[in-house]
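[1] sequence and predicted model, in that order:
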Amino acid sequence: MARSTKQLSDTEIRAAKPKDKEYNLFDGLGLRLRIKPNGSKLWLLNYTRPTNKKRANLSLGSYPAISLAKARALVLDARALLAENIDPKLHREQAAAAEAALKVNTFEKVASDWFEIKRDSITSDHAAKTWSSLQLHILPYLGSTPIGQVTAPMVISIFRPIEAKGSLETVKRLSQRINEIMVYAVNTGLIHANPLSGIKAAFKKPKKQHMAAMVPSELPELMQSLAYASIRRTTRFLIEWQLHTMTRPNEAAAARWDEINFDDRIWVIPAERMKMKKEHIIPLSNESLSILNNLKQISGNREYLFPADRDPKKHCNEQTANAALKRMGLQDRTTAHGLRSLASTTLNEQGFDFDVVEAALAHTDRNQVRSAYNRATYLERRREMMNWWSKHIVQASVSNASLATSLEIL
């Protein structure tokens, strides 16, 4: 018959005096109170570890900070874990480590870790914009918050003022980015679930707006406006360069001289600068080469075709062309990106192969095999098309309104 242990009472505990050597008072179920020579009284649970069947002590705290009733409750909790073959001491250590990790893994640290991976899959300009948006709108409020303490109401309260300003696209992008960060935290084991997965439903949806673009018949008007616009000459070169090459604003603004192959008459944009992370080769027409010839006199000794005014070691802002079009009074009729639409519409109306046009625009075919075939076979057909397009731009220019008409061809 198992020996029973008489349970302790508060009176007995208070009356216990220190001795020369530490000793224990027993309460049952493995709970004991250790009295030390210095007078301290410590609660311990003596139990058998489920992993190796050896005896061990689990500290439950000191008396009277931990009362007799509280100590007994802690014993029951530990016994419940043991019933599931969970070592309560190991369980406590793991919980403490997880809590410490939460304190170390602030939102800013996790966001930074996520960004280091994210930046490899996007262009450098997109990466800069992404991190800048976090620094401006999120990190000042959540940066020092442990990732496990970020909640939906917390984030919604941060985004509400942005929504109130009517910046619904900004709210949409921020919601996407912060959700990516939280999913990263889930996948790396920092949190168990993403509490922000549904926050987009708390905000108004931005209305889809197609980028403004002029129609083919308005090309002469565009060239005339460009010729007489009160803008920097380099900005005019930038707009015409983008128009002739059919590139995106960021691709044109960040063009480098070492990307130009004059012998083969091509511009090779490396994969890291392209939206789809694939190298893009652009055949250069005589008119495009003429623009380059004139630009060499301005920026030929620089790294970029279009250096920034304040810091020539950097390229101009990708919004430079848009700002110029706005000053020209065309903000509601076209954007810098809309120049690509103008080119696409014109070339398709003229009967050029749709796939060749798409390849010129660096639109990636979802069919990877077909996309690889297109890249391998369309370069010469694109060269013919780009030559036609450049000549069409010049012909649409009234009174030599194009910079490409009066320049020496390389």
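    Nice, I can see it.
[2] from here on, contacts and neighbour counts on C-alpha atoms
    Will do.
[3] using the three-state scheme, assign residue 252.
    helix (DSSP: H, G, I helix; E, B strand; the rest coil).
[4] that one touches residue 243, doesn't it?
    No. The pair residue 252 and residue 243 fails to qualify as a contact (CA atoms under 8 Å) at a distance of 9.5 Å.
[5] buried set for stretch 346-363?
    Residues of stretch 346-363 classed as buried: 346, 347, 355, 356, 357, 358, 359, 360, 361, 362 (neighbour count, 16 or more other CA atoms under 10 Å).
[6] who touches it?
    Outside of stretch 346-363, the residues within contact range by CA atoms under 8 Å, 6 or more residues apart in numbering are 215-216, 246-247, 280, 282, 340, 344, 364, 374-375, 378, 381-382, 385, 389.
[7] can you rerun that using 10 Å?
    Contact with stretch 346-363 is made by 215-217, 219, 245-248, 274-276, 278-283, 340-341, 343-345, 364-365, 371, 374-375, 377-383, 385-386, 388-389, 392, as judged by CA atoms under 10 Å, 6 or more residues apart in numbering.
[8] in addition, the following structure is provided for comparison:
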Amino acid sequence: MPLTDTACKNAKCPADKARTRFTDAGGLYLEVVPTGGKHWRWKYRFGGKEKRLALGTYPQVSLAIARRTRDDARVMLKSGTDPVAAKQDLKRVAKVSLETTFEPVARAWHEHWKSSKSPRHADYVLRRLEADVFPEIGKRPIADLTAPILLAVAKKIETRGAVDIAKRAWQTCGQIFRYAVANGLLERNPATDVKPSDALKPRIKTHYARLEAKEMPELLRKIEAYQGTPATRLSMKLMALTFVRTGELIAAHWDEFDLEAAEWRIPKERMKMKTPHVVPLSTQAVEVLAAIHELRGLNGLLFHGERDHDKPMSNNTILGALKRMGYAGRMTGHGFRGVASTILHEMGHRHDIIELQLAHQERNDVSAAYNFATYLPQRRKMMQEWADHLDKMRSNAKFLSIAGTKRA
């Protein structure tokens, strides 16, 4: 049987074996070693000999990406080219190019750096380099690049109003130069000569648009009556009930949910603080998940894109729905978090429990496992009371306060 995301996640190798292979299809398999490492391999024949092509490490390379890479290699094989030999030739060309221009160095850095990042974030960083940096300095000898040249690149990005992107471009270039120094291509990093704050405009911190608590009843009723796609309506309902970050919601996979235990366990790779997070699910949240299941099944993403089911729906889907309901500039997906925090404090819930459920705490490696389930019974009770409170607000047009709900 072909592999599934759940099977890949749960795949293990017995301690008494050197490796275990989990077969997908078309020669693709996942090789697991006792230490927990999981490596994609593609088995094929070329020139009468059996060969294997390494396709990356799971979960950095997902099942869907591994299949697409296998299919690309198949096309190459049918054209008469050995995929392993082609990969080796590419490495040799890149090694030669590293000694000359910035772009090949940057791509080599990205290949090295992305292994510990989410595919989505890694793709974003590469696209920003391709859009803003490579056109300016990609073909210039890396040894000739100086701090003023890098600053000119950042200033050009800043002139279009993208202050944050300008600073990130500077920081990314700094990482690329450190990689070049570490690999003997440069003697020093020119990005260290100037700090972004020395020349770029300071970022003006803005808060996400959010409604007042008294405006929530109307919003909840509009969500219930939303005439857009059912998936978008359900995503807003789940957002209100769980108040997770938008990115955490839209990229959620079914294998993160235990509906019997009424828990959503978000892996550290998808969390801002890079530690796992548990979201206790109210009975209302479980009902929403059941509706999503009935609508889209129990495989892969809860909220996949309309065209590409291997990718999550757009970050702007919820924002666009709120805009269509008349909340442009007044409410965002992130705004549900602020409203929840305000109301839960007014209801008398403890600040540290609210902050923990919002996943605001900075955590170190020692405390991460402890914080994962800290105050879970209290948080479970709080999340159910929150869901019940939303029901009351939605059903009562005159429900403007939380009088009588304060806790002792």
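    Nice, thanks for sending it over. Keep in mind that what you see is a predicted model, and the values were worked out from it rather than measured.
[9] now what about the TM-score between them?
    After superposition, the two chains reach a TM-score (TM-score structural alignment, normalised by the length of structure 2) of 0.67; 301 aligned residues with a CA RMSD of 2.6 Å.
[10] which members of the contacts of stretch 346-363 of structure 1 occur in helices, if any?
    Among the contacts of stretch 346-363 of structure 1, DSSP state H puts 219, 245, 340-341, 343-345, 371, 374-375, 377, 379-383, 385-386, 388-389, 392 in helices.
[11] report the buried members of the residues you listed.
    In terms of neighbour count (16+ other CA under 10 Å), the buried residues within those are 219, 245, 340-341, 343-345, 374-375, 379, 382-383, 385-386, 389.
[12] what's near enough to touch residue 111 of structure 1?
    Per CA under 10 Å, 6+ apart, neighbours of residue 111 of structure 1: 105, 131, 134, 139, 143, 147, 177-178, 180-182, 184-185.
[13] now the strands for the stretch 201-350 of structure 2?
    Taking DSSP state E, counting those that start in this stretch to define them, one finds strands in the stretch 201-350 of structure 2 at 257-258, 263-266, 277-280.
[14] how about these, which one is nearest residue 83 of structure 2?
    Among the strands of the stretch 201-350 of structure 2, strand 263-266 comes nearest to residue 83 of structure 2, with 36.4 Å by CA to CA.
[15] so the closest one corresponds to what in structure 1?
    Mapped onto structure 1 using TM-score structural alignment, strand 263-266 of structure 2 covers residues 266-269.
[16] burial count for residue 308 of structure 2?
    9 (other CA atoms under 10 Å).
[17] what's the match for it in structure 1?
    Using TM-score structural alignment, residue 308 of structure 2 pairs with residue 311 in structure 1.
[18] for its match, give its distance to residue 302 of structure 1.
    Between residue 311 of structure 1 and residue 302 of structure 1 the computed distance is 11 Å (CA to CA, to the nearest Å).
[19] for residue 277 of structure 1, same thing?
    From residue 277 of structure 1 across to residue 302 of structure 1, the span is 25 Å (CA to CA).
[20] what do you get for residue 204 of structure 1?
    46 Å.
[21] between these two, tell me which one has more neighbours.
    Using other CA under 10 Å, the more surrounded residue of residue 204 of structure 1 and residue 302 is residue 302, with 16 against 13.
[22] ok, now which ones touch the more buried one?
    Counting by CA under 10 Å, 6+ apart, residue 302 of structure 1 has contacts 256, 257, 296, 312, 313, 314, 315.
[23] buried members of these into PyMOL, please.
    To isolate the buried ones among those in PyMOL, judged by 16+ other CA under 10 Å, type:
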select buried, resi 256+257+315
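[24] hmm, which two among the contacts of residue 302 of structure 1 are most spread apart?
    It's 296 and 314 that sit farthest apart of these, by CA to CA, at 16.4 Å.
[25] so the helix or strand where residue 78 of structure 1 lies corresponds to what in structure 2?
    Residue 78 of structure 1 belongs to helix 68-83 when elements are defined using DSSP states H and E. On structure 2, no counterpart of helix 68-83 of structure 1 exists by TM-score structural alignment.
[26] name the next helix or strand downstream of that helix, please.
    From helix 68-83 of structure 1, the next helix or strand downstream (DSSP H and E) is helix 88-104.
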